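Engineer: Generate a structure from the sequence data that follows.
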Amino acid sequence: MNSRIILLMLLLTVFASCESELTKTPDFISEEVVFEDRSLTEAYLANVYQDMLFIDLGGQAQNDMGMIPAAGAEHINFANWQTPNTTYTRSYTAASGAGPLDYWGYNAIRDINYLLENIVLSESLDEEYILQKMTEARFLRAYTYFQMVIRFGGVPLITKVQNVDDPEEELYPARATEQEIYEFIISELDDIILTMPDQKSGAAGRADKYAALSLLSRASLYAASIGNFSTVQADGLVGIAPGSTQGYYEKAYASSKEIMDSGMFSLYNKHDDKTVNFSQLFLDEGNDEVIFAEVFEPIIKGHSLDNLATPAGFLSTWNSNFPVLYDIVEIFDFVDGRKGTEISRDELIESNSWDIDDFFGNRDPRFKASVFYPESVWQGGLVYFHSSTTYTNDAGERVKVTSGTLDRNGEAWPAAANARNVRNTALLLRKKLDETNLEPISGRSGQDFYVFRYAETLLNFAEAAFYLGKTGEALDALNQLRDRAGMPALTEATEDNIRQERQVELAFESHRFWDLIRWRIAPQYLDKVRTKGLVFDYDLDADKYVITLKNAEGTERAFGPERFYLPISLDRIADNPNLAQNPGY
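Structural biologist: I've put the predicted structure just below:
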């Protein structure tokens, strides 16, 4: 059933319940009156917002929240039956389509087009209000096309409501080129920015001028990257002409700079402790780093992040669902300037032991705020990840135990951690979790999801500035982020450190997968790669850990040659025979 019809039925229920039997209206609300009433208009647009793919809350108990990080080799899900763990095989075919990464947002597009065509006919709503709702709707339409273009390249560009009696070429539109879709997104945003008021509503979940500038910054940067690093294929259905690259970088640079120069936003910096500060950024909602958010409230509109991600050993009913891959841990450098990869994988052998504070605790504070590792402090206790404990018993023998409790300096020490913490990688997602939520319940977490935050603006700006030859400006933007994190300043901006800083700052926020694709380096990290987890054996005598590697996933990741776009399913092509398939399928 069309979502507009469902919405109108719901509105009827609400409005009819307020009426007496004597004045009760017929059991329908005519579509013609929706845009004659502000409450109905707001409800209609709220339904469109609800349809947006800001974050995927599908899957059992909302486990699909981990979808894009799993695809990007940041963290996986606890069990292979959970949908995100099917993304890393890239076993997509023309027959089955894009699988769990699919998004074909034309229901939302139709609802938006309907609003745009009909709200202008309103005889009751004032012009200023109509313009405001139209700009919000056009932002959401641009966002929907952006979510499709990053998956498929060119898609059909539909900007009017389709009706059954329309000509066939309108009912069955061919795909526009990828560049045409990016040009549409950019032109729409350029246009609506001119009329959006210079005020902030994005942190409250309503698109504003700065949300539009943020999408313009991101989309322009993506287009620039594709023009810079790829070739045009399939008559332009995928790929962007290299000659357009500089213009897109300039657009990303200018839109980012407009946000920066507005004075409306700043990096969150309320706490002296850098780890605490980065943790609280995602819990102190409405702060000046948030540009646009999907707003959640427990009970009213909650999610399940705390229940899913809290480690075993605490009061979560279904825990430890997002094991972090060691591959992403290595990207985080140390506060003393050492590279994260300075600890060679060849050193992770049974004859070596490690101080856990040095191995993990001295890394970038953003790591400590984002990942649970052995002896992380949480809710007044320790999080355990060791599979066994080795110690010298009363007979002077070295023994390894996996059950029971030992004494460590007068405190109880479990011989081994809960199996759920150990099973996959022996590391878990911590970013965005609410430590004050002592008894997490499914659907009752209320942390907002930040769609755009100021840190990304600085990263977009740095990347665009670098490719425009403005390396000094790029370096300054990067060092603003590093200073906030308590990391040593960089002395130069390079392609490598721009990319590393982006992956560290935005880790687990559904960016890395798409970044690796637009940079055209995804096969390096996602093809024929066996991702790793860790095994910890605690040495009670030395208060150190033996750390060894294990395979985190059952098979190698498979990205496939030149498959930077997802396939369009045969079912979809059967519905519209004018849809051409992407290369490689």
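Engineer: Please count neighbours and contacts with C-alpha atoms only from this point.
Structural biologist: Will do.
Engineer: If you tally nearby residues, what's the number for the residue nearest to N437 when sequence neighbours are not counted?
Structural biologist: Counting by Cα to Cα, 6 or more residues apart in numbering, D306 is the residue found nearest to N437 once chain neighbours are left out, at 7.4 Å. Residues near D306, counting by other Cα atoms under 10 Å, number 29.
Engineer: Secondary structure element for D306, which one?
Structural biologist: Applying DSSP states H and E as the criterion places D306 in helix 305-309.
Engineer: ok so, going back, in this structure the residue nearest to N437 contacts T436, no?
Structural biologist: No - using Cα atoms under 8 Å, D306 is not in contact with T436, being 10.1 Å away.
Engineer: hmm, back to that, just give me how far the helix holding D306 sits from the chain centre.
Structural biologist: Here helix 305-309 is found 16 Å from its chain centre; the criterion is Cα atoms, centre = their mean, to the nearest Å.
Engineer: likewise stretch 348-368?
Structural biologist: 27 Å.
Engineer: Next: stretch 219-231.
Structural biologist: In terms of Cα atoms, centre = their mean, the centre of stretch 219-231 is set 20 Å apart from its chain centre.
Engineer: Need the contact partners of it.
Structural biologist: Contacting residues not belonging to stretch 219-231 are listed as 146, 179, 182, 185-186, 239-249, 251-252, 460, 464, 518-520 [Cα atoms under 8 Å, 6 or more residues apart in numbering].
Engineer: run the last query once more with 6 Å
Structural biologist: 239-242, 245, 248-249, 252, 518-519 (Cα atoms under 6 Å, 6 or more residues apart in numbering).
Engineer: Repeat that for stretch 363-381.
Structural biologist: The contact list for stretch 363-381 (Cα under 6 Å, 6+ apart) reads 274-275, 279, 332-335, 382-385, 427-431.
Engineer: one more, for comparison:
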Amino acid sequence: MKSIYKHITCLLFAVIVTSCNKDFLERKPLDIIADDAAYGSLSGIQALTANLYNNMPTEDLGFFMDGSEALFPSQATDEAVRSYSWGYTLDPILEDGYYIWWKYDLVRTVNDFIQKIPAVTSINEELKARFLAEARFVRAFYYFSLVKRYGGIPLITKVQQYNGSNLEELKVPRNKEQEIYDFVASELDAIVDQLPESYAANDRYRATRYAVLALKCRAMLYAASIAKYGTVQLGGLVGIASPADGYWQKAYDAAKAIITSGKFQLYKENPDKTDNFQQLFLTAADMDKNKEAIFVKTYKAPDKSHSFDFYNAPQSFKVDYGCVTNPTTELAEEFEYTDGTKGTLKIKDASGNPIVYSNPADLFKNKDPRFKASIMYPFTSWQGGIVEIRRGVIDNGTKYTSPNLTDVYGTGANSIPRVGKDGPLLAGDPTKTGFYIKKFMDPVNRVNSQMSTTPWMIFRYAEVLLNYAEAAIELGKTGDALTAINELRERAGIKALTSVTRDQVRHERKVELAFENHRWWDMCRWRIATDVLNNTQFHALYPWLMWENGKAPAAMKYTFEIVPAPKNTRTFLPKLYYVKIPPDEISKNSNLVQNPGY
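Structural biologist: Okay, the predicted model is just below:
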């Protein structure tokens, strides 16, 4: 894992700076370049700035939760379970250590840049102001990433220097959680007008003023949630004592500024609603055409890529690894039908008898197109084939299954593997729930290891609409919330709502942003993880072939059942709303106070 991460980091650095002068790519590593060389030219400053972007904790497609390979955030939520038999999320009790400590050396790097850039003489004042604003954006993003994990943390804005006798002075105590959120807001307010609305094509992946507003919108939404639903502890080191409405209003205002700018819109390039939502994520790097993308991290193989497809490919489509993220039936049923009715899968009739489907894919007919674009369900078309998911055969009421993919049922030309080539199985790699992830996946190419290039939208317009709706509903601006939610539903092809509640706003957020690494944080900031995850058994969908003697299996019909997934229930302890500060960090700094419950 560490070698993979290091590889991604180095390659990301190279690609981000494609806008720099060509000779920059031949420069020595920045950690061995003297200050006068690094700050002595435009290309050197561009390289330093690119390095700041590179270090941002964006929690993207290559982000693993606790350092374990292929342990993606959705596997710790109600979105998915982990297929592999190893990894943190298989523990019955979700313990501390889920997120690695975000080291302050990266904060120091940003602070160093912020302190040095004003004295630079190699570029004009306008450029200096922009580079400085970009650095402050990166630092604000970094502090937001810290505060949402730990609550209040030491707020350090200047480079600390050890002179041989000032060690105690360098042991900075934790600031209050509210102080960190307020710092993020004030930094973003200070720089929003110093960054351009857009860049030329070769610089399009840098932060604009709308990226600043998007970060403020998200951060203030989190602060408001903590103020309303959290508890103040440790004298304010965790929790926010101020009224939540002030933060809801800041989130609302930042989102509204993006909305009313007219610069962004929901992606609607494809008339097919399913294809459109799938292509939204695959085309985000083309920001001229994809107007939903606000701030994007891009990849280019072989120099810079990620392994999302490699780890998540269905069993018969994988190259070595695969199968790891298995969406739950609970998530599948969160996606409504296009007429606005609940998304409960229709596996039984009104009398409680199994419904028999001639075409098993018909079980998902008229489901929210976002479901079909986000989740591979049984018998989905994929990469020129079919994701064949079958738990076994039912012959005269008796079920016949297998612990492997090779056992067959029937004889001669009418024989068939009992279990589909893509599972599900109770052990091994194939799906444990009857589903695979589809969002972000390459629909054409089988990807080998570090070769995926799907971009990552750090901020997209749909999230802004959802943030706006949430802030609006909390402020009592129900009409604004309804308008934003219906804009998303219209793009998805779902019946519009005539009224909206807080729970409906949260529901829309869950399905629109599924697998985009928001759900864990949403459950934490709303303080609902203890209810959603504790002692919750997630479920699998099992297709069964209805055997008919003398008939070709391809012409036979299917029924379905929903059963507990072969994974442990989980316990989410309330202390996990904040991440544990590593004891060795506290031993180094006696002024640090551990978070509650640890």
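Engineer: Would you state the strands of the stretch 451-585 of structure 1 in chain order?
Structural biologist: Under the criterion DSSP state E, counting those that start in this stretch, the stretch 451-585 of structure 1 carries strands at the ranges 532-539, 544-551.
Engineer: wait, which of these is closest to A419 of structure 1?
Structural biologist: A419 of structure 1 lies closest to strand 532-539 among these, at 12.0 Å (Cα to Cα).
Engineer: what's the matching range in structure 2 for that closest one?
Structural biologist: Aligning strand 532-539 of structure 1 against structure 2 (TM-score structural alignment) gives residues 539-546.
Engineer: Also stretch 492-504 of structure 1?
Structural biologist: The aligned range for stretch 492-504 of structure 1 in structure 2 is 499-511, by TM-score structural alignment.
Engineer: In structure 1, where's the longest helix?
Structural biologist: With secondary structure taken from DSSP state H, structure 1 has its longest helix at helix 127-152.
Engineer: Toward the C-terminus from that helix, list the very next helix or strand.
Structural biologist: Downstream of helix 127-152 of structure 1 (by DSSP H and E), the next one is helix 168-171.
Engineer: Could you pull up the residues touching the residue positioned nearest the centre of structure 2?
Structural biologist: In structure 2, the residue lying closest to the centroid (Cα atoms, centre = their mean) is N517, at 2.1 Å. Going by Cα under 6 Å, 6+ apart, N517 of structure 2 touches P73.
Engineer: For L533 of structure 2, see how far away it is.
Structural biologist: Taken as Cα to Cα, to the nearest Å, the spacing of N517 of structure 2 relative to L533 of structure 2 amounts to 16 Å.
Engineer: P354 of structure 2 now?
Structural biologist: According to Cα to Cα, P354 of structure 2 and L533 of structure 2 sit 29 Å apart.
Engineer: of these two, who's got more company?
Structural biologist: Neighbours per residue (other Cα under 10 Å) separate P354 of structure 2 from L533, with L533 holding more: 20 against 15.
Engineer: What lies in contact with the helix holding D306 of structure 1?
Structural biologist: 316, 318-322, 433, 440-442.
Engineer: cool, stretch 138-153 of structure 1 as well?
Structural biologist: Contacts for stretch 138-153 of structure 1 (Cα under 6 Å, 6+ apart): 178, 185, 238, 565-566.
Engineer: repeat for stretch 298-305 of structure 2
Structural biologist: The contact list for stretch 298-305 of structure 2 (Cα under 6 Å, 6+ apart) reads 11-12, 450-453, 455.
Engineer: counterpart of that stretch in structure 1, which residues?
Structural biologist: Mapping stretch 298-305 of structure 2 onto structure 1 (TM-score structural alignment) gives residues 295-302.
Engineer: Give me the distance between the two termini of that stretch.
Structural biologist: 9 Å.
Engineer: Also stretch 234-247 of structure 2?
Structural biologist: Taking Cα to Cα, stretch 234-247 of structure 2 runs 21 Å from one end to the other.
Engineer: how distant is that stretch from the center of its chain?
Structural biologist: Offset of stretch 234-247 of structure 2 from its chain centre (Cα atoms, centre = their mean): 26 Å.
Engineer: Specify the local secondary structure of C18 of structure 1.
Structural biologist: coil (DSSP: H, G, I helix; E, B strand; the rest coil).
Engineer: how far away is it from G302 of structure 1?
Structural biologist: In this view, C18 of structure 1 and G302 of structure 1 are 27 Å apart by Cα to Cα.
Engineer: These two: who's more crowded?
Structural biologist: A direct count of neighbours by other Cα under 10 Å for C18 of structure 1 and G302 places G302 higher, at 18 against 9.
Engineer: matching residues in structure 2 for stretch 127-146 of structure 1?
Structural biologist: Counting by TM-score structural alignment, stretch 127-146 of structure 1 corresponds to 125-144 in structure 2.
Engineer: Give the buried residues for the matching stretch.
Structural biologist: Going by neighbour count (16 or more other Cα atoms under 10 Å), the buried part of stretch 125-144 of structure 2 is 128-144.
Engineer: How about L428 of structure 1: what's its closest non-neighbour residue?
Structural biologist: Distance criterion Cα to Cα, 6+ apart; nearest residue to L428 of structure 1, sequence neighbours excluded, is P323 at 4.4 Å.
Engineer: To which residue of structure 2 is the one you found aligned?
Structural biologist: Alignment note (TM-score structural alignment): P323 of structure 1 maps to N326 of structure 2.
Engineer: Next, D235 of structure 1: secondary structure please.
Structural biologist: Counting by three-state DSSP, the backbone at D235 of structure 1 sits in helix.
Engineer: Can you tell me the closest non-neighbouring residue to it?
Structural biologist: Counting by Cα to Cα, 6+ apart, the residue nearest D235 of structure 1 is T177, at 7.8 Å.
Engineer: now do P118 of structure 2
Structural biologist: K128 (6.7 Å).
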